[in-house]
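>>> Need a 3D model of the sequence below.
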Amino acid sequence: MGDDREFDRMLEEELTALPLPDDTVAEVNPWRRAMVRIVWGTGLTTLTLNFWYLNYLLPAVGVVLLFLGFRTLRRENRWFALCWGLSLLDLASFYVGRVMDATIWARDLPPLGAALALLGLVRSFCLWRGIRAVRRCAGQEDRAGAAAALLTFQCALVALGLLGGGNLQLQGLFFAVIFLGLYICIMRSLAKLPALLDGAGYVVRAAGARLSELAVWITWAVLLAAGLLVAGTAFCRYPMEWSPVEAGEQQQLEEIRDSLLALGMPEQVAEDLAPGDLALLEGALSVTAQVHEEPFNDGREERSVSGRTIHVQTVYDVRELRLSDIAVELPGGRWRIIHHFLWQAEPGLRTTECISLWPTTRDGFDGWRQEGEVTGRLLFDWQGTTYEGDYYSISTEPYTTNSFFWGESQSTDPTALFSLPRRGEYCRGYLTYGVETVEDGWLLDSWINYTHQVKWLNYPAMTAQEYDRSGIWNGFGAFHTAQTAIQFYPASEAEKGSYQTW
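Model prediction:
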């Protein structure tokens, strides 16, 4: 029996003397494994890359790494327990922020940037104190220089962010190089944190967890994907109200309508006019109408060969949107302008729509004076019934526009916002306003920009109005803008009817 015990003792000594591979040590060492996750999580959430959606993807990974790292160490001391609680808040705030970015209502929330920045500072402070506490327990020097440097760096970033609204500018290459250099040095110091306890003889015990790390990653990915899908589907539209059109609403105004049709007004436009707008056209003297069809698809390429030259042109088999621009002349030098649109094919995505109106009474056109407000209505057909609704808003409040040619400028031109119905055919509508002549010889010149979403990838969610005011033009972003204008000189029959469209 004594020989057996001696043999067991000798065998245990031999096995414990065998050197284990570094990766095996890291696998069974809770401190090293947790600190590696914390270091990587800190790096991915502190500074991000603003291209290829990495500014969203990298922090999405970083917040989970921080959670997993602090979850392992949460029983070690109270500071790591606080870090774990703050990492839960990081997860929740990141989730809410990213899901709200998939909606058009995120800009209506109060700014949370300052609160989240403060949360990051508190977490870095707790990390600094937690590392110091662990080193004291291990009999090492009570300091954590890398964590202190990280805290100082983040304090500087927050201070500069608060000062960024003033005269301080950090867009120069000099500042960028300095901050990048400091960040690299701090990250190199943080990379040494997992090895702090090597050889100290102090063992950190991992806190238990109900969910495995794989389950945490899968749950996070599923919840995030589901939240983005639901938010992007349900909350990327304006609230609209629709009601059936009253049968025979133009019954008492048939004479006016027939007169307009005889003068050349498109039949669809005449039928869509509300009774109040139709009544304003009584006694019309002339109608100038232009119709333009705009494609909202990529079309197809068609090649032809002429000698040694290959000609390539884009052919559109379908032009989804028909735009009709109409000017109705009334007695007394008055005119009524109507801008009508009709989706004669499936519009595709039905999120937000924007019509920007440049009326003939805008700045620089002093020969005209506007009568009344801009009005209009929306219509669509579904299962044999025609429905109508009002625009979500028709605003003339001042706003800032950006243009590649003219830069930033202020405008008060009317903007109409709405969403197409989730289902329905022949979605259509119009805007109308009246003008009167102040001085003869002025160009009657009225434009509209119709902006519609054509690509599903639109994150963070941008509205058609934001696209229209951003100065971005077709070919960039998720939207397409159709622009038409009616332009002619009422006093000159030779030039009447000249029309330009882009």
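
>>> alpha carbons only for contacts and neighbour counts from here, please
OK.

>>> give me the element Gly139 is part of.
Counting by DSSP states H and E, there is no helix or strand that carries Gly139.

>>> Leaving out chain neighbours, which residue sits closest to it?
Ala200 (7.5 Å; C-alpha to C-alpha, 6 or more residues apart in numbering).

>>> Can I take it that that neighbour is in a strand?
No: using DSSP: H, G, I helix; E, B strand; the rest coil, the secondary structure at Ala200 is coil, not a strand.

>>> That one against Ala138, yeah?
Yes: Ala200 is within contact range of Ala138, at 6.2 Å (criterion: C-alpha atoms under 8 Å).

>>> Compare these two (neighbour count), which wins?
Using other C-alpha atoms under 10 Å as the criterion, Ala200 and Ala138 rank with Ala138 on top: 18 against 12.

>>> pretty sure the more buried one is touching Gly201, no?
Yes: the criterion here is C-alpha under 8 Å, and Ala138 meets it with Gly201 at 7.2 Å.

>>> those strands in the stretch 251-400 of the chain, which residues are they?
286-294, 300-306, 309-315, 321-330, 334-343, 353-358, 368-382, 385-389, 393-395, 399-403 (DSSP state E, counting those that start in this stretch).

>>> so which of those strands gets nearest Gly424?
Closest approach to Gly424 among those (C-alpha to C-alpha): strand 368-382, 4.9 Å.

>>> contacting residues around that closest one?
272, 274, 360-361, 386-391, 394, 414, 421, 423-439, 442 (C-alpha atoms under 8 Å, 6 or more residues apart in numbering).

>>> redo that, cut-off 7 Å
Strand 368-382 is contacted by residues 361, 386-391, 424-438 when judged by C-alpha atoms under 7 Å, 6 or more residues apart in numbering.

>>> and the nearest residue to Thr463 once chain neighbours are set aside, how far is that from Glu14?
Counting by C-alpha to C-alpha, 6+ apart, Thr352 is the residue found nearest to Thr463 once chain neighbours are left out, at 5.9 Å. Distance, Thr352 to Glu14, by C-alpha to C-alpha, to the nearest Å: 73 Å.

>>> repeat for Arg74
In terms of C-alpha to C-alpha, Arg74 sits 35 Å off from Glu14.

>>> How about Val216?
39 Å.

>>> Could you also give me the structure for this second sequence? I'd like to compare it with the first:
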Amino acid sequence: MEESFWKQTYEKILIGMGLFGITLNFLFLNQILPFLGALLLFTGFRKLRLENRWLKAGYAGAALKVVITIVNIVIGSVLEREKIYVSYVWKVIVFCGGILPVFLMVCLFLGMREELEKRKAEIKNEVVLHIIIWYVVVTVLAVREYEGWILGLAIVAAYIGILVELKNIAEKLEQAEYVLEEHPVRISDGRYAAGAAILTAAGLLIGYTCFGSYHMAWTTAKETQDSASEEIKAHLLSLGFPEEILHDLKEEDILACKNARQILLNQSDDLLRDGDERLQLDGVAVELEQEGQWKVIHHFLWNGNSGFRGTEAVQINPAYQELNGGWTAQGELTGQVLYDKDGTSYTAEYASLQNEAYDTNQNFPFYGSQQYASIFAEFSMPHRGENCRGYVAYEIKAKESDWWIDSWLNYTHQKTIWQYPVISAAQNRKQGGWLNERVFSTVQDALQVLPEGERENSVGLGM
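Model (predicted):
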């Protein structure tokens, strides 16, 4: 026996509601299932929009749910989406997206009740109370950030129970000889679904290409003309400071090295990608005019094409971070990024340069997430730039004598555009580097020198 048009329609709506109640965080199902659910709700309520006011309101709500679902998916391709999340507009979108499933269930119930009343059939209103109670409980648990399994399963079971109640009412309406007429439409459901898919794909493409990396404020690099800076440069070169690194320093860092006492350094040349592209990492320690006070400089240089250019991150575990160590932090973090094009050098500040504490969010059965603190410099390189390079510098002061300067660096490079949701190289490091090899590559290096003048060249270690 062929199913009635009404049964096909309400089953489509209930399946759509069911897909919204499922959260599977693998194979992108947490985006795919809500998208399919939104399309089923829209195409289902579309067939009911001429029946009564409640079902017409459900049609409008379903259309809004499709839009919000597409926006949610596209936002995942935007790197700095946290700035969007804190906006008032986004909070309104989140609220609407959260309440719409409940609104649609209520509209479906009230619409079916109105049709039953036209046919003199009785209907109980308990399902509305069940929907309201369910929504209140879910809201309270969300506010309290509940993560347990017991109540979670109970919530899912209650949601399924509500859908079953709605199905029973739909069957009762069919038994009351309700006939849903199929009205001619200009645009088929398939074309609507294809249009939504194309719109989503276009949004993702724009997000990846236009908002998948940092927007750097590049300006033409200017050579220092100050005579005092030139004298300091000459003095640093006489102590053995690498000339190619010296030319990349800001004037404030050069002036801080006035009357420097000694230079200690290490250099390495590491393969970061599976090709001929080499990343040169250098560490320089400059003892400043005041005895026991040092400026530590970590410099990087791409000798060749770095491949895909998305986000980069320099993570430094500074010398002063060692527990019960012999160093204390002094002053502010400094640094910049540079590149060459057509014989001209360009420079920019880091998108972010700060010393921050972070949680790896690695929750394993036998131990919880780990707390760390590091210096992070985040940036993106231009697509057609050459000799991409930069540095990060910080100052330390000795608490005790005869302590090694032990400063570690992790350089993380994004290898491909293909990741969802988009995260930066720095975020990957903060999450424990679980996307390494597939999306990101990391090289480790260390500056390990003795202040007395012993030079210990360290070798960069690939991760």
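
>>> Give me the TM-score for this pair.
Once superposed, chain against chain, the TM-score is 0.86 (TM-score structural alignment, normalised by the length of the second structure); 451 aligned residues with a C-alpha RMSD of 3.1 Å.

>>> Which of Arg74 and Glu14 of the first structure has more residues huddled nearby?
Arg74 (21 against 10).

>>> What does that one correspond to in the second structure?
Under the alignment (TM-score structural alignment), Arg74 of the first structure pairs with Arg49 in the second structure.

>>> What of Gln268 of the first structure?
In the second structure, Gln268 of the first structure lands on Glu244 (TM-score structural alignment).

>>> what's the neighbour count on the aligned partner of Gln315 of the second structure in the first structure?
If you follow Gln315 of the second structure across to the first structure using TM-score structural alignment, you land on Ser356. As a burial measure, Ser356 of the first structure scores 21 neighbours (other C-alpha under 10 Å).

>>> same question, Tyr146 of the second structure
Quick note: Tyr146 of the second structure (other C-alpha under 10 Å) scores 12 neighbours.

>>> Can you give the distance from stretch 414-431 of the second structure to the centre of its chain?
Distance of stretch 414-431 of the second structure from the chain centroid (C-alpha atoms, centre = their mean, to the nearest Å) equals 7 Å.

>>> Stretch 355-364 of the second structure now?
Distance, centroid of stretch 355-364 of the second structure to centroid of chain: 15 Å (C-alpha atoms, centre = their mean).

>>> swap in stretch 60-67 of the first structure?
23 Å.

>>> mean shift between that stretch and the second structure?
Aligned to the second structure and superposed, stretch 60-67 of the first structure gives a mean residue distance of 0.8 Å (mean C-alpha distance after the TM-score superposition for the first structure).

>>> mind checking the SS state of the aligned partner of Val230 of the first structure in the second structure?
Matched by TM-score structural alignment, Val230 of the first structure corresponds to Ile206 in the second structure. Here Ile206 of the second structure is recorded as helix under three-state DSSP.

>>> who's in contact with Ile206 of the second structure?
So Ile206 of the second structure contacts nothing (C-alpha under 7 Å, 6+ apart).

>>> ok, which stretches of the stretch 1-150 of the first structure are helices?
Ranges of helices within the stretch 1-150 of the first structure are 2-17, 22-28, 30-46, 54-73, 78-101, 113-137, 145-163, based on DSSP state H, counting those that start in this stretch.

>>> give the contact list for Thr451 of the first structure.
Glu353, Cys354, Ile355, Ala464, Asp468, Phe479, His480, Thr481, Ala482.

>>> would you list the residues you listed in JSON lines and tack on neighbour count and distance to Trp382 of the first structure?
Formatted as JSON lines, the contacts of Thr451 of the first structure follow (neighbours: other C-alpha atoms under 10 Å; distance: C-alpha to C-alpha, whole Å):
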{"residue": "Glu353", "neighbour count": "21", "distance to Trp382 of the first structure": "20"}
{"residue": "Cys354", "neighbour count": "25", "distance to Trp382 of the first structure": "23"}
{"residue": "Ile355", "neighbour count": "25", "distance to Trp382 of the first structure": "24"}
{"residue": "Ala464", "neighbour count": "25", "distance to Trp382 of the first structure": "25"}
{"residue": "Asp468", "neighbour count": "22", "distance to Trp382 of the first structure": "30"}
{"residue": "Phe479", "neighbour count": "23", "distance to Trp382 of the first structure": "26"}
{"residue": "His480", "neighbour count": "24", "distance to Trp382 of the first structure": "26"}
{"residue": "Thr481", "neighbour count": "22", "distance to Trp382 of the first structure": "26"}
{"residue": "Ala482", "neighbour count": "20", "distance to Trp382 of the first structure": "26"}
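
>>> how do those residues look in the second structure, which are kept?
Here is what carries over to the second structure from these, by both residues aligned by TM-score structural alignment, their matches' C-alpha atoms under 7 Å: Glu353, Cys354, Ile355, Ala464, Phe479, His480, Thr481, Ala482.

>>> nearest to Ser498 of the first structure, of the residues you listed?
Ala482 (19.0 Å).

>>> ok, and the closest non-adjacent residue to the closest one?
Tyr450 is the one closest to Ala482 of the first structure (C-alpha to C-alpha, 6+ apart), at 5.1 Å.

>>> Using the three-state scheme, assign the residue mapped onto that neighbour from the second structure.
Aligned by TM-score structural alignment, Tyr450 of the first structure pairs with Tyr411 of the second structure. Using three-state DSSP, the structure places Tyr411 of the second structure in strand.

>>> In this structure Tyr411 of the second structure contacts Ile316, no?
No: under the criterion of C-alpha atoms under 7 Å, Tyr411 of the second structure is not in contact with Ile316, lying 8.7 Å apart.

>>> and the gap between the match of Arg74 of the first structure and Ala426 of the second structure?
Taking C-alpha to C-alpha, one finds Arg49 of the second structure at 49 Å from Ala426 of the second structure.

>>> Kindly report the same for Leu246 of the second structure.
26 Å.

>>> Give me the neighbour count for Asn449 of the first structure.
The number of residues near Asn449 of the first structure, taken as other C-alpha under 10 Å, comes to 18.

>>> That one: what's it in contact with?
Counted by C-alpha under 7 Å, 6+ apart, Asn449 of the first structure has contacts Ile355, Ser356, Leu357, Thr481, Ala482, Gln483, Thr484.

>>> Check those against Trp40 of the first structure and report the nearest one.
Lowest distance from Trp40 of the first structure to these (C-alpha to C-alpha) belongs to Thr481, with 43.0 Å.
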